[in-house]
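> dropping a prediction and its sequence here:
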Amino acid sequence: MYHRPLLPSHPQRRTVMQGQAFASDGADEEFTTVLGSCVSTCLYDPEVRVGGMNHFLLAEPPSPNAAIDVHYGVYLMEVLVNEMLARGARKHRLKAHLYGGANVNRTMMKIGSINAEFARGFLIREGIVLMREDLGGTQARRVDFRPASGQVRCRVVEERLAPPVQPTTRPQKASGDVELF
């Protein structure tokens, strides 16, 4: 499945792992990630040609008193928006794409669906326009994103090539500042 063809060049690839968020205006840069039940948000501000991508494992902590860290969407969505704003983007101009949220293990809780619902809700609450999504199903996806142009390519990963699903453990506590708005 292709959303927009990427330009034929040899970009500098940066892999976005679980718990990470990056933003850039580099025309020769490409963010890439592989998602199962995780969700990745690609944000783009067309006026300043800045884009960013995150990759979160779980939507929110299981209880209101639990620590929030880098594996939660509630943290990484804010980090991504702040990274974009720090590079000159404006929230009212942001365009979003959402990917992942598959329920790859049919015997487990539908974590992918919960992650997808959280990401959509976050964008609505923040007034960020959702341009495209490829969420749900049961197959992993690989996403490549060119932050300076907003171009995205999403491909389904064949089950035999996808990494095995591992039970998740409690994520480690993160440190750092996040500005909530």
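Here it is on my side, so go on.
> contacts and neighbour counts: CA atoms only from here.
OK.
> which residues sit in contact with the spatially most central residue of the chain?
Central residue of the chain (CA atoms, centre = their mean): Ser40, 1.7 Å from the mean position. With contacts defined as CA atoms under 8 Å, 6 or more residues apart in numbering, Ser40 is in contact with Met53, Asn54, His55, Phe56, Leu98, Tyr99, Gly100.
> find the residue closest to it in space, skipping its chain neighbours.
His55 (4.4 Å; CA to CA, 6 or more residues apart in numbering).
> distance of the one you found from Asn65?
23 Å (CA to CA, to the nearest Å).
> between these two, who's got more neighbours?
His55 (29 against 7; other CA atoms under 10 Å).
> so the more buried one makes contact with Ala21?
Yes. Judged on CA atoms under 8 Å, His55 makes contact with Ala21 at a distance of 6.6 Å.
> tell me where the protein has strands.
For the chain, applying DSSP state E gives strands covering 12-15, 20-24, 29-35, 39-45, 50-55, 95-100, 129-135, 141-146, 151-156.
> dump these to TSV, plus distance to Ala116.
Formatted as TSV, the strands of the chain follow (distance: least, CA to CA, whole Å):
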stretch	distance to Ala116
strand 12-15	21
strand 20-24	17
strand 29-35	12
strand 39-45	7
strand 50-55	12
strand 95-100	8
strand 129-135	7
strand 141-146	14
strand 151-156	16
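> just to revisit the earlier point, shared neighbours, His55 and Ala21?
When contacts are counted by CA under 8 Å, 6+ apart, His55 and Ala21 have Leu76 as shared neighbours.
> out of the contacts of Ser40, who's nearest Met77?
Asn54 (7.3 Å; CA to CA).
> what's the closest non-adjacent residue to Arg142?
Using CA to CA, 6+ apart, the closest residue to Arg142 is Val34 (4.4 Å).
> another one to put next to it:
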Amino acid sequence: MKRATGRGPNINITQDEFAVSDRHDGVITTILGSCVATCIWDPIVKVGGMNHILVARSHTALGINDFAGINAMELLINALVRMGADRGRLNAKVFGGAAMINGLSDIGHANASFVLEFLEREGIPLIGKSIGGGSARQIRFFPSDGRAMQRTVAAPPDLEVKRKPVQEERNGVELF
């Protein structure tokens, strides 16, 4: 996870990035599929930020590994605290976690579950959420007041993959 390079009023973040802002005219945007974005702000100091988590939780031979998700959340929270936010006043909204491709693992559900569990464990109130489904989302977050706007992108129709019939190799001898 790295901090996005934008510093102006409009900051766009992509996978594995985060951004924070204290600008009254600031907006942070991203586009999500199975990824999850957490928008966190302090309503008194009027600072906020957003992260874009690609994979929050992975499964290894040793069990579940949450390091990437914890890192993403702590980097965002610590950046807000450095800007004057009080961890006890933080509020959150969560977006994303869609199941984008039928038949594959549901990484979106795992990402959303991680973030919701993290917020509950850390005592950060969840003010709003839009998670799951099968559509991509475009998110606009206004960090000074915690407003968020979402636009969903209609899911493409399911495609049926037709496979060519396999031709058996023949040697000219027919058995009956």
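On my side now, so go ahead. Note that this is a predicted model, so its numbers are computed, not measured.
> what's the neighbour count on the aligned partner of the residue nearest to Arg142 of the first structure in the second structure?
Residue pairing (TM-score structural alignment): Val34 of the first structure is matched to Ile31 of the second structure. Look at Ile31 of the second structure: counted by other CA under 10 Å, it has 23 neighbours.
> surely Ile31 of the second structure and Thr14 touch.
Yes. Using CA under 8 Å, Ile31 of the second structure is in contact with Thr14, at 7.4 Å.
> can you give me the distance of the aligned residue in the first structure for Met83 of the second structure to Ala23 of the first structure?
In the first structure, the residue paired with Met83 of the second structure is Arg87, using TM-score structural alignment. Using CA to CA, Arg87 of the first structure is found at 8 Å from Ala23 of the first structure.
> on average, how far is the lengthiest helix in the first structure from the matching bit in the second structure?
Secondary structure of the first structure per DSSP state H: the longest helix is helix 111-126. Mean deviation of helix 111-126 of the first structure relative to the second structure after superposition (mean CA distance after the TM-score superposition for the first structure): 0.4 Å.
> buried sites along that helix?
By 16 or more other CA atoms under 10 Å, the buried positions in helix 111-126 of the first structure come out as Ile111, Gly112, Ser113, Ile114, Asn115, Ala116, Phe118, Ala119, Arg120, Phe122, Leu123.
> do the same with stretch 137-147 of the second structure
Buried-residue list, stretch 137-147 of the second structure, by 16+ other CA under 10 Å: Arg137, Gln138, Ile139, Arg140, Phe141, Phe142, Pro143, Ser144, Asp145, Gly146.
> thinking again about what came up before, enumerate every residue touching the residue nearest to Arg142 of the first structure.
Ala140, Arg141, Arg142, Val143.
> which of those residues sits closest to Asp28 of the first structure?
Val143 (16.6 Å).
> quick one: Arg93 of the first structure and Val48 touch, right?
No. Counting by CA under 8 Å, Arg93 of the first structure stays clear of Val48, with 9.6 Å between them.
> that older thread, and the two most separated of the contacts of Ser40 of the first structure?
Met53 and Gly100 (12.6 Å).
> spatially nearest residue to the equivalent of Val104 of the first structure over in the second structure, not counting backbone neighbours?
When the second structure is aligned by TM-score structural alignment, Val104 of the first structure is paired with Met100. Distances taken as CA to CA, 6+ apart put Gly134 closest to Met100 of the second structure, at 5.3 Å, once the chain neighbours are dropped.
> what's the match for that neighbour in the first structure?
Aligned partner of Gly134 of the second structure by TM-score structural alignment: Thr138.
> distance of its match relative to Leu98 of the first structure?
For Thr138 of the first structure, the distance to Leu98 of the first structure - CA to CA - is 16 Å.
> for the two, indicate the residue with more neighbours.
Neighbour count, other CA under 10 Å: between Thr138 of the first structure and Leu98, Leu98 has more, with 22 against 18.
> surely the more buried one meets Cys42?
Yes. Leu98 of the first structure is in contact with Cys42 according to CA under 8 Å; the separation is 6.4 Å.
> show me the contacts for Asp25 of the second structure.
So Asp25 of the second structure contacts Pro9, Phe142, Ser144 (CA under 8 Å, 6+ apart).
> my bad, should have said Ile64 of the second structure
Arg57, Ser58.
> Ala99 of the second structure contacts Ser34, correct?
Yes. Contact criterion CA under 8 Å: Ala99 of the second structure and Ser34 qualify, at 6.0 Å.
> if I look at the equivalent of Gln20 of the first structure over in the second structure, how far off is Pro43 of the second structure?
With TM-score structural alignment as the criterion, the equivalent of Gln20 of the first structure in the second structure is Glu17. Distance, Glu17 of the second structure to Pro43 of the second structure, using CA to CA: 23 Å.
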